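[1] Quick one: sequence plus predicted model below, questions after.
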Amino acid sequence: MCMTLLMFCVLHDLFKGSGQTDFGPQLKSLNKDHFTIVAWDPRGYGRSIPPNRNFPLEFFHRDAKDAVDLMQASSNIGKALNFSRFSMLGWSDGGITALIAAAQYTFLINKLVVWGSNAYVTEDDIKLYNAVRDVSKWSERMRKPMEEMYGSEYFAKTWAAWVDGICQFAKRPDGNICREVLPQIHCPTLIVQGLKDPMVPNFHAEFLHKHIKGSRLHLMPEGKHNLHLRFSEEFNQIVEEFLLQ
C-alpha cells in the first residue's frame, strides 16, 4: 500500500520557491513504487498565487489547515485529493507547518519528517533573519531564481514581510511558535539536521527531538539548510528507509 508524502515549500527556504523547484530530487527520485508524492505550495507562494502572501500571527496554523484540507477525504474544498491518511515531509517553515499539522490532526498523519525547522525563535535567530532582510545584498545566484519566479518587487516585499512575520514570535513568551504542540505529536517522527545549517542552529533540532516522544534525530555533518538538495541521494535514502519501516 502506497504512502502519500506531503511536501511543503515556502519562500524562507531561500531557493526557487515552489514544490517543483525546491524538491526536484525528491519528486524525481523517491521510489514511485512505494510512494505517491504530493508537492504543495502554501497560499501566496509558487503556484498558489493569488492570493498574495501575508503573515498574521497564526500563519503557520493557517498553512497547516490548508495542507490538511487539500489532502483529506472529508475536506469541503473543491480540490481535495481524498487521502484518508498520509505522511508529511516539511522543510524549514514547512517543517513548522508539518509539526503543527501532525499535532492537530493525529488521526490523519502516518509519519513525519522535518528538517531545518524550529519551534521557537531566539534573539540570535532574529539577528540572523534581519541580516538577510535586504535582498539587494544577496548574491545574484541566490536572488535571481526568486526574482525570476516572483518578480523582483513581489519577492523583496514578501521576503521583508516574512522577516517581520517570523520576528513577531520573539514577542511571545519563550519566543514560542509551536512549542506547546510538540508533546501532542504521536506519529513516528524523523528530525534531520545539517550541522552546518546557517539559518537554523542545531539546538533547535535537539529541542524538537527532546519534546517529540520517540522521535529520531539524524545529523548530517556537512549538511546546510538545503541538505536535501546538496546531499539528495543520502537524504532520500534516509527518508525512504524511515517511511518503509
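    Right, received. Where do you want to start?
[2] Please count neighbours and contacts with C-alpha atoms only from this point.
    Will do.
[3] for stretch 181-195, which positions count as buried?
    181-182, 184-195 (16 or more other Cα atoms under 10 Å).
[4] ugh, wrong one, I meant stretch 119-133
    A119, Y120, V121, D125, I126, Y129, R133.
[5] Presented hereafter is structure B, for comparison with structure A:
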Amino acid sequence: MENKYDGNANVRNMAKIAVNGMNINYEKAGSGSSVALCMPGAMGSALTDFGAQLKSLACPELTLVAWDPPGYGQSRPPARQFPPTFFKDDALAAAELMKTLGYDRYHVLGWSDGGNSAVILAALRPQSVTKLVIWGANAYVGDKDQELYEALRDIDKWSARMKAPMIEMYGEEYFRSTWNAWIDGISAFKDIENGVCRKETREVRCPTLVVHGAKDAMVPPEHPEYFKQHIPDARLHVFPEGKHNLHMKYADEFNKLVRDFLAE
C-alpha cells in the first residue's frame, strides 16, 4: 500500500485488493468512522474523478474509499466489457470491495455512470447503504440521451483538454475502442423496459441527495427530476452554473453540501 499526503496533510492510501478474482485498485482518504464509497463515471477512476473529494471532503470524521471499477483506471486486467448487466456488475463488485475491506455500512457517492450503479447498489444492499448521493446519473436512456452519446462517439472531435487525460491513462487504442464499446453499451438500454435502473430507483430506501448542474450538456434535467420523484426519500439540489463535472469545478460548495447531508 502506498501512502501519500495531500495539501491538507490528509493521509491517502492507494492499494490493490483481490475482489472476485480481480485486482481492484482503490484509494482511501480520511480516518472517520463514517465511510463513503465513491463510484466514478464512464472510463473514470478514483483519481481522475474524485481528486477534489479525496483531498478536501475526506477528513477525521469521514473516510472516503474511491475505486477503479473492473477494466477502468488501474483495475486492469481485465479489459473493460459492457454486457447488458454492466451497471449491476459494477454495483455488485463495489459491494464486494467494501465487504472485503471490512465495511458493513457505508454511504455511496456516485457520479454519472457511477451514479447509475450507485442506485442499483443501494437497492440491492439496503442493509449496507446508509445514504446515497448521485449526480449526472440517468435511470433510463431516451432519444435525447442517445443523440448526446452519438455526438461524443468520435474522440477525434473532442478537445485536447477532454481527451488528453484519458489517452494518458489508457493509451489511445484502448481508450478509443473502449469508448466506442461504452457508447454501444449505454445505447442498448434504450430498448430495455427497465432502462438503466427504473425498478431499482423505486427500491432505494435510504435518504438520497440528487445533485444536478443546470448546464449539464450530458444529462437533461428530466433525469434528476425522475430520481427525485421515484426515490421515496429524495431531495434535489441544483447548481445553476454547474455542468456535468460540477463536483470538480465547484468542489468546495459540493463538498460542503455532501458533508452536511451525510452529517444529518
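    Perfect, thanks for sending it. All values reported here derive from a predicted model rather than from experimental measurement.
[6] Kindly provide the distance from D33 of structure 1 to L81 of structure 1.
    Between D33 of structure 1 and L81 of structure 1 the computed distance is 19 Å (Cα to Cα, to the nearest Å).
[7] ah, wrong one, I meant F59 of structure 1
    Distance of F59 of structure 1 to L81 of structure 1, computed by Cα to Cα: 22 Å.
[8] ditto for L108 of structure 1
    In this view, L108 of structure 1 and L81 of structure 1 are 13 Å apart by Cα to Cα.
[9] Find the residues that touch each one of those two.
    Q72 (Cα atoms under 8 Å, 6 or more residues apart in numbering).
[10] Pick out whichever of D33 and L81 of structure 1 has more residues nearby.
    L81 (16 against 9; other Cα atoms under 10 Å).
[11] Am I right that the more buried one sits in a strand?
    No. Applying DSSP: H, G, I helix; E, B strand; the rest coil, one finds L81 of structure 1 to be coil, outside a strand.
[12] Does the residue nearest in space to the middle of structure 1 fall in a helix, a strand, or a coil region?
    The centroid of structure 1 falls nearest to G94 when counting by Cα atoms, centre = their mean (1.7 Å). On the three-state scheme (three-state DSSP), G94 of structure 1 is labelled helix.
[13] JSON lines please, covering the buried residues of stretch 181-195 of structure 1 and showing secondary structure and distance to L219 of structure 1.
    Rendered in JSON lines, the data for the buried residues of stretch 181-195 of structure 1 read as follows (DSSP: H, G, I helix; E, B strand; the rest coil; distance: Cα to Cα, whole Å):
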{"residue": "V181", "secondary structure": "helix", "distance to L219 of structure 1": "23"}
{"residue": "L182", "secondary structure": "helix", "distance to L219 of structure 1": "20"}
{"residue": "Q184", "secondary structure": "helix", "distance to L219 of structure 1": "24"}
{"residue": "I185", "secondary structure": "coil", "distance to L219 of structure 1": "21"}
{"residue": "H186", "secondary structure": "coil", "distance to L219 of structure 1": "22"}
{"residue": "C187", "secondary structure": "coil", "distance to L219 of structure 1": "20"}
{"residue": "P188", "secondary structure": "coil", "distance to L219 of structure 1": "17"}
{"residue": "T189", "secondary structure": "strand", "distance to L219 of structure 1": "14"}
{"residue": "L190", "secondary structure": "strand", "distance to L219 of structure 1": "11"}
{"residue": "I191", "secondary structure": "strand", "distance to L219 of structure 1": "8"}
{"residue": "V192", "secondary structure": "strand", "distance to L219 of structure 1": "6"}
{"residue": "Q193", "secondary structure": "strand", "distance to L219 of structure 1": "5"}
{"residue": "G194", "secondary structure": "strand", "distance to L219 of structure 1": "6"}
{"residue": "L195", "secondary structure": "coil", "distance to L219 of structure 1": "7"}
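[14] got the residue ranges for the helices in the stretch 1-150 of structure 2?
    Ranges of helices in the stretch 1-150 of structure 2, per DSSP state H, counting those that start in this stretch, are 46-56, 86-101, 113-124, 143-151.
[15] Which part of structure 1 matches the last one?
    I take that to be helix 143-151 of structure 2. Aligning helix 143-151 of structure 2 against structure 1 (TM-score structural alignment) gives residues 123-131.
[16] Contacts for that stretch next, please.
    V163, C167, A170, M199, V200.
[17] Which element, helix or strand, includes the aligned residue in structure 2 for the first one?
    Matched to structure 2 by TM-score structural alignment, V163 of structure 1 sits across from I183. For I183 of structure 2, the host element (DSSP states H and E) is helix 172-187.
[18] Quick one: list the elements packing against that helix.
    Secondary-structure packing of helix 172-187 of structure 2 (3 or more Cα pairs under 8 Å, 6 or more residues apart in numbering; DSSP states H and E): helix 143-151, helix 160-170.
[19] Could you give the separation of the first one from the chain centroid?
    Relative to its chain's centre, helix 143-151 of structure 2 lies at 20 Å (Cα atoms, centre = their mean, to the nearest Å).
[20] And the helices of the stretch 1-150 of structure 2: which comes nearest E2 of structure 2?
    helix 46-56 (13.9 Å; Cα to Cα).
[21] Structure 1: matching residues for that closest one?
    Counting by TM-score structural alignment, helix 46-56 of structure 2 sits on residues 19-29 of structure 1.
[22] Give me the residues contacting that stretch.
    Taking Cα under 8 Å, 6+ apart as the rule, stretch 19-29 of structure 1 contacts 7-9, 15-16, 37, 39-41, 46, 228-229, 232, 236.
[23] Now check structure 1 for the residue matching P83 of structure 2.
    By TM-score structural alignment, P83 of structure 2 lines up with P56.
[24] Wait, its match touches D164, no?
    No. In this structure, P56 of structure 1 is not within contact of D164 by Cα atoms under 8 Å, at 10.0 Å.
[25] So for these two, which sits in the more crowded spot?
    Comparing P56 of structure 1 with D164 by other Cα under 10 Å, the one with more neighbours is D164, at 17 against 12.
[26] quick one: the more buried one from H34 of structure 1, how far?
    D164 of structure 1 sits 40 Å away from H34 of structure 1, going by Cα to Cα.
[27] again, but for M146 of structure 1
    Distance, M146 of structure 1 to H34 of structure 1, using Cα to Cα: 32 Å.
[28] Look at those two and report which has more neighbours.
    Per other Cα under 10 Å, whichever of M146 of structure 1 and H34 has more neighbours is M146, with 22 against 14.
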